[in-house]
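A.B. asks: Give the three-dimensional model of this entry:
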Amino acid sequence: MKKLGYILFVGVIATICILPVAVMPWQTEKAVGNEQLASFPELRKEDGSFNTGILNEFSDYFADHFGLRHEMITLNDQLTGTVLKTLDSSSVLLGKDDWLFYKSTLADYTGAEPFTARQSYAAAHVLGLMQEYCEENGIGFCFTIAPNKNSLYGGQMPARYTAASVRNAQLLQQQMEQQNVRYVDLFKTLSDHEEQLYYRRDSHWNMRAHSWQHRLC
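C.D. replies: Coordinates of the predicted model:
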């Protein structure tokens, strides 16, 4: 009985390992999103010499084209998201209720990299020069900042991250007010809006948020 169980276990593992290769000839793999799939490597280069990197190129090709690739990636994301409450991603953070946020916005959200007084002054000064140039040429000038998604929906961020009391946008706004730079505060306007203005699983504003921006500017 013990031997039979061992055989079944080995058989299942072997099937899982062989299946992606076995179905590969019948699977038409297409790129998803902006990814570019590796092409099948050539034995020789354009100049006729032997392609010494053929093994590495074939490894890249197989990684992009093995059978059931997208199904396995989807299953892995579902398991890590449901069981571990995280994502196997270097750029995306899983928040509450399956909200997604860019990890690149964490430093601003937590206040880990605040502007110095010199940086905020210099940024506002440059904007002031831009405003002056526009006005001299009969062009209206209005500056605004598109709020990061977690700036408006911090309640959907994982509890392990604490929002900063003062963020870089606020430091810059203080300098713009001192230097008379025309500015529209979308943070306050959009945060006061009852409707959801960002897509839950996307970093972009929805159409309602866009319409509010155009009205204000």
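
A.B. asks: Every contact and neighbour count from this point should use C-alpha atoms.
C.D. replies: Noted.

A.B. asks: ok, the residue most central in space within the chain to Tyr198 distance?
C.D. replies: In the chain, the residue lying closest to the centroid (Cα atoms, centre = their mean) is Tyr102, at 4.5 Å. When distances are taken as Cα to Cα, to the nearest Å, Tyr102 and Tyr198 turn out to be 13 Å apart.

A.B. asks: And Ala124, by the same measure?
C.D. replies: When Cα to Cα is applied, the distance between Ala124 and Tyr198 equals 27 Å.

A.B. asks: For the comparison step, fold the sequence that follows:
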Amino acid sequence: MKKKYKRIYVAVFLAMCTVPMLFYPFSKSGAALEKREPVKTPSLTADGMVNTDFSEECEAFLADRLPFRPAVLTAANAVKSGVFKSDAANVVTGRDGWIFCEASVADYMNTNALSDERLRSIAVSLSLLDENVTSKGGKFLFVPMPNKASVYSEFMPSRYRKANTNNLARLQGMLAANKVSYIDMLSLMNEKKSFGLYHKRDTHWNYYGALLGYYGITDAMGKKHKMYDDTDYVPKKIWRGDIDKMLYPFIGTRDYQYDLNISFEPFEFVIPSGVTDIAGQLETFMSDKEENDKRIATRKTSNL
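C.D. replies: Model prediction:
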């Protein structure tokens, strides 16, 4: 009986090792879902010489195209992020279901601080652009966008300590000194943050955040614009965030999106073809080309 169980165990183990190999010819890179560049096909030669890194490159190439890779990564990240609340797949697991892009941590902790000279150079360059645009009868406005961690820092993990200042705060003081026209989007976002301006599981604003940004930018430009105060802001759990896709490439968690119920469609996305409804077009546009759409084109359908 023991031999029988051993044979079954060995057979199952061999099957688990063999079955994925059968799917290798049909497996594609999951780089698009994981928001990264695919691993290039390894070559035996490099710069006319034998490629000494061929074995490592070959291993990386095969791992990149591992059958069922999205499902395996999703399961592994679910344990890391969901159970142990630790970072996984370049994603920071925050509080109350919030997740953040790991790339924003350096700015959050100000470990990527630029020198005063570098920031001053940026401010001077922007002032020259401002002068050039203004001299030609135009209106210049610099719009630095805060990342989600800057606005909703209370949901960042306590192991990351927020710095008292960062590059943006220091730059804004220099912009004012150089008389650059700019808008303080961070203050604007903080004033309305209780409405929920960013997705919990995406790096971007939700539609309400985008509407607030539209108000702020057009006001700063001195432009008249339509107000949508009478529009119903209905949150619906229909959004799949870009960070959520990085964390759970196989299957993930839906996030809330505001249905603004605004019947205003001056443009439509015409690439990729076959997607006719506005919601579907925008969802594909926000997918970062993971659906093999090579380009995004628009066509004007009504007058502003």
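
A.B. asks: TM between them?
C.D. replies: The TM-score (TM-score structural alignment, normalised by the length of the first structure) is 0.77; 206 aligned residues with a Cα RMSD of 3.3 Å.

A.B. asks: can you map out the helices along the stretch 151-300 of the second structure?
C.D. replies: Ranges of helices within the stretch 151-300 of the second structure are 167-177, 185-192, 207-220, 242-247, 278-285, based on DSSP state H, counting those that start in this stretch.

A.B. asks: returning to what we had before: compare neighbour counts for Ala124 and Tyr198 of the first structure and give me the winner.
C.D. replies: The residue with the greater number of neighbours, taking Ala124 of the first structure and Tyr198 and applying other Cα atoms under 10 Å, is Ala124; the counts read 23 against 20.

A.B. asks: buried residues in the helix or strand harbouring that one?
C.D. replies: Using DSSP states H and E, the element containing Ala124 of the first structure is helix 117-136. In terms of neighbour count (16 or more other Cα atoms under 10 Å), helix 117-136 of the first structure has its buried residues at 120-121, 124-125, 127-128, 131.

A.B. asks: From those, pick the one nearest Tyr6 of the first structure.
C.D. replies: Relative to Tyr6 of the first structure, the closest of those is Ser120; by Cα to Cα it sits at 66.2 Å.

A.B. asks: The closest one corresponds to which position in the second structure?
C.D. replies: By TM-score structural alignment, Ser120 of the first structure lines up with Leu119 in the second structure.

A.B. asks: How about that match: what's its closest non-neighbour residue?
C.D. replies: The shortest distance from Leu119 of the second structure to any non-neighbouring residue, by Cα to Cα, 6 or more residues apart in numbering, is to Leu171 (5.9 Å).

A.B. asks: ok, that neighbour - contacts?
C.D. replies: With Cα atoms under 8 Å, 6 or more residues apart in numbering as the criterion, the residues that contact Leu171 of the second structure are 119-120, 123.

A.B. asks: residues in the second structure aligned with the following helix or strand past the helix holding Ala124 of the first structure?
C.D. replies: Once helix 117-136 of the first structure ends, the next helix or strand along the chain (criterion: DSSP H and E) is strand 143-144. Under TM-score structural alignment, the alignment places strand 143-144 of the first structure onto residues 142-143 of the second structure.

A.B. asks: Counterpart of Asn190 of the second structure over in the first structure?
C.D. replies: Under the alignment by TM-score structural alignment, Asn190 of the second structure pairs with Ser191 in the first structure.

A.B. asks: Its match reaches Asn150, doesn't it?
C.D. replies: No - applying Cα atoms under 8 Å as the test, Ser191 of the first structure and Asn150 come out as separate, 11.0 Å apart.

A.B. asks: Looking at these two, which one has more neighbours?
C.D. replies: In this comparison of Ser191 of the first structure against Asn150, neighbours counted by other Cα under 10 Å, the higher total goes to Asn150 at 22 against 15.
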